[in-house]
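Colleague: have a look; sequence and predicted model below, questions after that.
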Amino acid sequence: MPSIRLARGRRSETDRVYSITTVVRDREPIFRDAALAAIVIDELQQLSAHGHVQHFAWVLMPEHLHWLFALRRGELGYCVQLLKGRCARAINISRCGSGSVWQPGYFDHALRSDEAVRIHARYLIANPLRAGLVDEIGDYPYQWCAWDIDAL
């Protein structure tokens, strides 16, 4: 659920495109571990397979997730909660741990035009380059985009 401050004046709308950023608790860079990154990627794919979302782009950075999608079913808060909850359970099982994996809440932004979606997708996909994790856009292993990066 977003913070009260961020949620003011916002509604969840089916077929609206959203950009979500959610952060790992204490900004621990747990997604440097390929097995933990694979858990999040699998859960993102499950949300799409079950008709909750249509992905446009996502980037799983070492300590946070940027996710661009159209909400196809349900409420935005429920969808993000579903992702974070399923990931947390699987990550805790994998690490033989318990407790919170993610910081509470998330930042959301509703996009208004097709052009804005493509611009935002390019911005997300370039995050690993700006962070110094790769030398070329598209080389980061924990990202996906619906469009050819050169076409963005």
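Modeller: Done, it's in.
Colleague: C-alpha from now on. contacts and neighbour counts both.
Modeller: OK.
Colleague: which helix in this structure runs the most residues?
Modeller: Secondary structure of the chain per DSSP state H: the longest helix is helix 76-94.
Colleague: other SSEs contacting it?
Modeller: helix 34-49 (3 or more CA pairs under 8 Å, 6 or more residues apart in numbering; DSSP states H and E).
Colleague: ok, and the closest non-adjacent residue to the residue nearest the centre of the chain?
Modeller: With the centre of the chain defined as its mean C-alpha position, the nearest residue by CA atoms, centre = their mean is residue 67, 3.0 Å away. Setting aside the residues directly before and after it, residue 67 is nearest to residue 58 in space (CA to CA, 6 or more residues apart in numbering), at 4.3 Å.
Colleague: try this one side by side with the last:
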Amino acid sequence: MHASHRLRIGRYSMPGQIYLVTAVCKHRRAIFHDFAAARAVVHSLHEMNHAAETLAYVVMPDHLHWLMQLGDQLDLSATVQAVKSRTTSRIRQQVGTSIDVWQKGFHDRQLRKEDDLVDMARYVVANPLRAGLVNSVREYSFWDAVWL
């Protein structure tokens, strides 16, 4: 069974549901180490405000963590694909060539009612600290959270 198909098994979209989404760069390349490429992801997330409310995110050098609440009429896979597509288009315009940015598929975790959203948001934005990229999250440019 193909890996991207296994990622979709059991996935279903529930409008209004909160998800933690992880999308990874193709071959785990550190594409978002580049400031403009990381900003392309941030802009794409902001453009999706009609589809999903961003609760927290962090753009790591080779992947994205996105804590979001899906809109009322939308599909999780289509929403994530739209972010990935918009990001890829922006980066291709920046570099002037056709570059594959993302691995196929994504990982998602549907949060349960008992999950503490503040703790989850803190977990998301603390990724650069845990990865040893910075000594404080204040030193990292590519994160945001509505509660912190």
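Modeller: Structure's in. What do you need? No experiment lies behind these values; they were computed from the predicted model shown.
Colleague: can you give me the TM-score here?
Modeller: The TM-score (TM-score structural alignment, normalised by the length of structure 2) is 0.91; 145 aligned residues with a CA RMSD of 1.5 Å.
Colleague: just tell me what the residue nearest to residue 67 of structure 1 corresponds to in structure 2.
Modeller: When structure 2 is aligned by TM-score structural alignment, the residue opposite residue 58 of structure 1 is residue 57.
Colleague: the host helix or strand of its match: average distance to aligned residues in structure 1?
Modeller: If you go by DSSP states H and E, residue 57 of structure 2 is part of strand 52-60. For strand 52-60 of structure 2, the mean distance to aligned residues of structure 1 following superposition is 0.4 Å (mean CA distance after the TM-score superposition for structure 1).
Colleague: give me the angle between whatever helix or strand comes next after that strand and helix 76-95.
Modeller: Scanning the chain past strand 52-60 of structure 2 towards its C-terminal end, the next helix or strand to appear is strand 63-70 (assignment: DSSP H and E). Regarding strand 63-70 of structure 2 and helix 76-95, their directions subtend 140 degrees when assessed with axes from the mean of the first three to the mean of the last three CA atoms, to 10 degrees.
Colleague: picking up where we left off before, ok, now how distant is the residue nearest to the centre of structure 1 from residue 91 of structure 1?
Modeller: When distance is defined by CA to CA, to the nearest Å, residue 67 of structure 1 is 19 Å away from residue 91 of structure 1.
Colleague: repeat for residue 13 of structure 1
Modeller: Here residue 13 of structure 1 is placed at a distance of 30 Å from residue 91 of structure 1 (CA to CA).
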